[in-house]
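1. Sequence plus predicted model, see below.
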Amino acid sequence: MPEFRLNKTVLTISEGDIVQAGTEAIVNAANSALADGAGVTGAIFKAAGPELARFTTKLGGCPTGQARLTPSFQLPAPTRFIIHAVGPVYGDYDTREAVQLLSNAYRSSLELAALNGIKSVAFPAISTGIYGFPLNLATGVALRTVLTFLKDAPHAIEEVRFVLRGEQPLSMYRLELAQLLAQLPAEITGDDTIYFYDKDEPYYEFTNFAPYGFFANNTFWQTSEHYFQAQKFPKMALYEDVRQSSTPSAARHLARQNFRRQRPDWNQVRLDVMREALRLKFNDNPPLVRLLLSTGERPLVEASEDDAFWGYGPDRQGQNNLGKLLMELRDYYRATSGEPPKQLEG
C-alpha cells in the first residue's frame, strides 16, 4: 500500500475492510444516534458483536462534527478501540458549514486518539456514502485536517491509515495526499528529493507504468510505456501488437524480445519520444499536472536500480533522464500557468 510520511507519522492508503485494518483504533462513520446502520457502521457493529450496541445506547448520541470512544469488543486484535465520528449529511447544510463539520469530525477523532494514548488509527471516507458528501471535496477536507493536526502534534500518533473502497477514492486520496505533502518543507517530510518507481510508494503516478491512458492521433494508449515501446517499430505490425499488450510490462517485454527489429535511429530519438509520451500523458490527465506542479522545485528522480539511463541506476549515479524530462515538463507548465504544451522542443 502507498506509504507517506509526515514528521514521524506514517500515512497509508489502502483498499479493504476497515474492520481488518490492524490499527489500535478504527473510526466508524457514525450516525448521531451512535446506532447500528448501513455501510461501514453496519460492518463494524456486526464484527464487534451485540455488546457494542448496548454500550452506545448508554452514551446518548453524539452531535454532528464530534466523536465518541468505545471499546472494540469482538473486533480482531490489535484493534482495541472504536472512534465513532459523526460527519454531516451533505444536503442538510450549506457547503461551508458541511466542510467545517466534516473537518471537525476528523479532528475530534484524532484528539480522542491522542488523549487516550492511541498510536495508530484507521479512517474510512466519512460522510461520502449515504450522507452524500462529494468525494472530491471530502478527500481534501479529510487530508488537510489530518495533516494540520499531525503538524501541530507531531508526536501524538504514529500511523494514520485511510481504508477505502474502490479504485476512484484510492486514486483520489493518493494524488491529493502526494500533492499536499509535496508542498511541505523538507524538514517536515524528511527529504527534499522526490523518488518515484515502486507501485506501493508515493509518486508512482510519474512512472510510465502508472495506469493513466491518453489519446494520440485518435488512438488510445493504456500507458506511456505502451506508447514509448511501440515507437520503436513504426510502420510494422509489431507496432500494433505492442500497443495492444495487456500490461505495460508485457509491452516492454515484447519490444525487448524484438530489439533487433527496432528502428536504427532509436538511440538518437528515444529522448524525444519519451518527451512526447509524457506530454500526451499529462495533457490528458489534469490531476497529474496538478501533482507535478505541486512538487515545486524539488528534484524528481526515478529510483530504478536497473536502469542508469532513465533512472538513478545501481550506484545512484545514473543519468535520471526520466526525472529530468518530468522536471522540464514541470517548468513548462509553471511558465504557462498549467496550460498544456502543444509540443515541447528537444
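-> Perfect, I can see it now.

2. going forward, measure contacts between C-alpha atoms and count neighbours the same way
-> Fine.

3. Quick test: name the residue nearest the centre of this protein.
-> Arg174 (0.8 Å; CA atoms, centre = their mean).

4. that's a helix at that residue, yeah?
-> Yes: counting by DSSP: H, G, I helix; E, B strand; the rest coil, Arg174 falls inside a helix.

5. which element is the nearest residue to it once chain neighbours are set aside on?
-> With sequence-adjacent residues excluded and distances taken as CA to CA, 6 or more residues apart in numbering, Arg174 is closest to Ile13, at 7.0 Å. Following DSSP states H and E, one finds Ile13 within strand 9-15.

6. Please identify the buried residues of that strand?
-> Within strand 9-15, the residues that count as buried by 16 or more other CA atoms under 10 Å are Thr9, Leu11, Thr12, Ile13, Ser14, Glu15.

7. before we move on, the earlier item: which residues are in contact with the residue nearest to Arg174?
-> Neighbour list for Ile13: Met1, Pro2, Glu3, Arg161, Phe162, Val163, Leu164, Leu170, Tyr173, Arg174 [criterion: CA atoms under 8 Å, 6 or more residues apart in numbering].

8. hold the first one in mind and look at this next one:
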Amino acid sequence: MFRNHDPDAVLVSRADPADPLASYSKHAFHLDGEAWPSVEHYYQASKFDDPAIRDEVRNAPHPATAAKIARRRRRQVRKDWDDLKEVYMTRATYTKCRTHADVADTLIATGGKTIIETSQYDYYWGCGRDTRGRNVYGRVLTNVRNRLREKAAEP
C-alpha cells in the first residue's frame, strides 16, 4: 500500500484516536475562548461562522461525529475556508502540543523523519492509496514540530 514512501518515515492516521498525533486523539485544549475535545472538533467547527453550528460541532461526542455534522452542513461553510483550513489545523495542532507535553514530546521524538498521513482515500491531508497525495497533515505536523523545537531553544 505505501511502497513508495521513505522506509524511515513516521506513519500517522488522522482518524486514529489512539495515536496522540492524530487530529482525532482526545487531547482537549482551549483556543479562541472555548474548550475543544480534539483538534478535529476545532477544525470542523471553524468551518462555520454560525455560533449554533460551531457549538453543535464542538459538543459532538466523538471527532467522527463532529466531522459528520460538518459534512451535513457543507452548504453553510464559510466562503474563505479553502484559504484558511491549513491555518486552523496548524493552530489547533500546535495548541494541543503546547497543552499536552506528552504529545509534544511524541512529535519532537520523530526527529527529522518525514511524517506521512496514511489515509488511502484522502489525497489532500494524506498520501492516498498510491502515495501521490499532498500529505498536508504530515506537513502540518512537521511545521508544528519545527515550531516546538524553536520554542524549546528560546532562552
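-> Perfect, thanks for sending it. On a predicted model such as this, the values are computed, not experimentally measured, just so you know.

9. ok so, going back, could you redo the contacts of Ile13 of structure 1 as a markdown table and give each row distance to Leu292 of structure 1 and secondary structure?
-> Formatted as a markdown table, these follow (distance: CA to CA, whole Å; DSSP: H, G, I helix; E, B strand; the rest coil):
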| residue | distance to Leu292 of structure 1 | secondary structure |
| --- | --- | --- |
| Met1 | 21 | coil |
| Pro2 | 18 | coil |
| Glu3 | 18 | strand |
| Arg161 | 24 | strand |
| Phe162 | 23 | strand |
| Val163 | 25 | strand |
| Leu164 | 24 | strand |
| Leu170 | 18 | helix |
| Tyr173 | 16 | helix |
| Arg174 | 13 | helix |
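
10. Can you select the buried ones from those residues in PyMOL?
-> What follows is the PyMOL syntax for the buried subset of these, where burial is set by 16+ other CA under 10 Å:
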select buried, resi 2+161+162+163+164+170+173+174
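
11. Which one of the contacts of Ile13 of structure 1 is nearest to Thr295 of structure 1?
-> Of all those, Thr295 of structure 1 sits closest to Arg174, with 14.4 Å by CA to CA.

12. and the closest one, how far is that from Phe149 of structure 1?
-> Counting by CA to CA, to the nearest Å, the gap from Arg174 of structure 1 to Phe149 of structure 1 is 19 Å.

13. The aligned partner of Ser23 of structure 2 in structure 1: how many residues sit nearby?
-> Under the alignment (TM-score structural alignment), Ser23 of structure 2 maps onto Asn208 of structure 1. Using other CA atoms under 10 Å, Asn208 of structure 1 has 21 other residues around it.

14. For Asn208 of structure 1, give me its contacts.
-> Listed by CA under 8 Å, 6+ apart, the contact set of Asn208 of structure 1 reads Thr223, Ser224, Glu225, Pro248.

15. Reduced to three states, what does it come out as?
-> Per three-state DSSP, Asn208 of structure 1 ends up coil.

16. Quick check: buried residues in stretch 71-87 of structure 2?
-> Using 16+ other CA under 10 Å as the test for burial, stretch 71-87 of structure 2 gives Val77, Glu86.

17. Map Ala47 of structure 1 across to structure 2 for me.
-> By TM-score structural alignment, Ala47 of structure 1 lines up with nothing in structure 2.

18. For the one helix or strand Ala47 of structure 1 maps to, which helices and strands make contact with it?
-> For Ala47 of structure 1, the host element (DSSP H and E) is helix 39-48. Helix 39-48 of structure 1 sits against strand 25-30, with contacts defined as 3 or more CA pairs under 8 Å, 6 or more residues apart in numbering; DSSP states H and E.

19. Quickly name whichever of the contacts of Asn208 of structure 1 is closest to Val141 of structure 1.
-> Nearest to Val141 of structure 1 among the contacts of Asn208 of structure 1, counting by CA to CA, is Thr223 at 30.4 Å.

20. What's the match for that closest one in structure 2?
-> Aligned partner of Thr223 of structure 1 by TM-score structural alignment: Ser38.

21. Number of residues surrounding its match?
-> Neighbour count for Ser38 of structure 2, taken as other CA under 10 Å: 25.

22. Please apply the same query to Glu187 of structure 1.
-> Close neighbours of Glu187 of structure 1, defined as other CA under 10 Å, add up to 10.

23. what does Phe282 of structure 1 give?
-> Using other CA under 10 Å, Phe282 of structure 1 has 23 other residues around it.

24. quick revisit: state the distance from the residue nearest to Arg174 of structure 1 to Val27 of structure 1.
-> Separation of Ile13 of structure 1 from Val27 of structure 1 (CA to CA) stands at 15 Å.

25. Same check on Ala186 of structure 1?
-> Taking CA to CA, one finds Ala186 of structure 1 at 30 Å from Val27 of structure 1.

26. Pick out whichever of the two has more residues nearby.
-> Each of Ala186 of structure 1 and Val27 has its neighbours counted (other CA under 10 Å); Val27 has more, 30 against 15.

27. Which residue of structure 2 is paired with the more buried one in the alignment?
-> Correspondence of Val27 of structure 1 to structure 2, assessed by TM-score structural alignment: none assigned.
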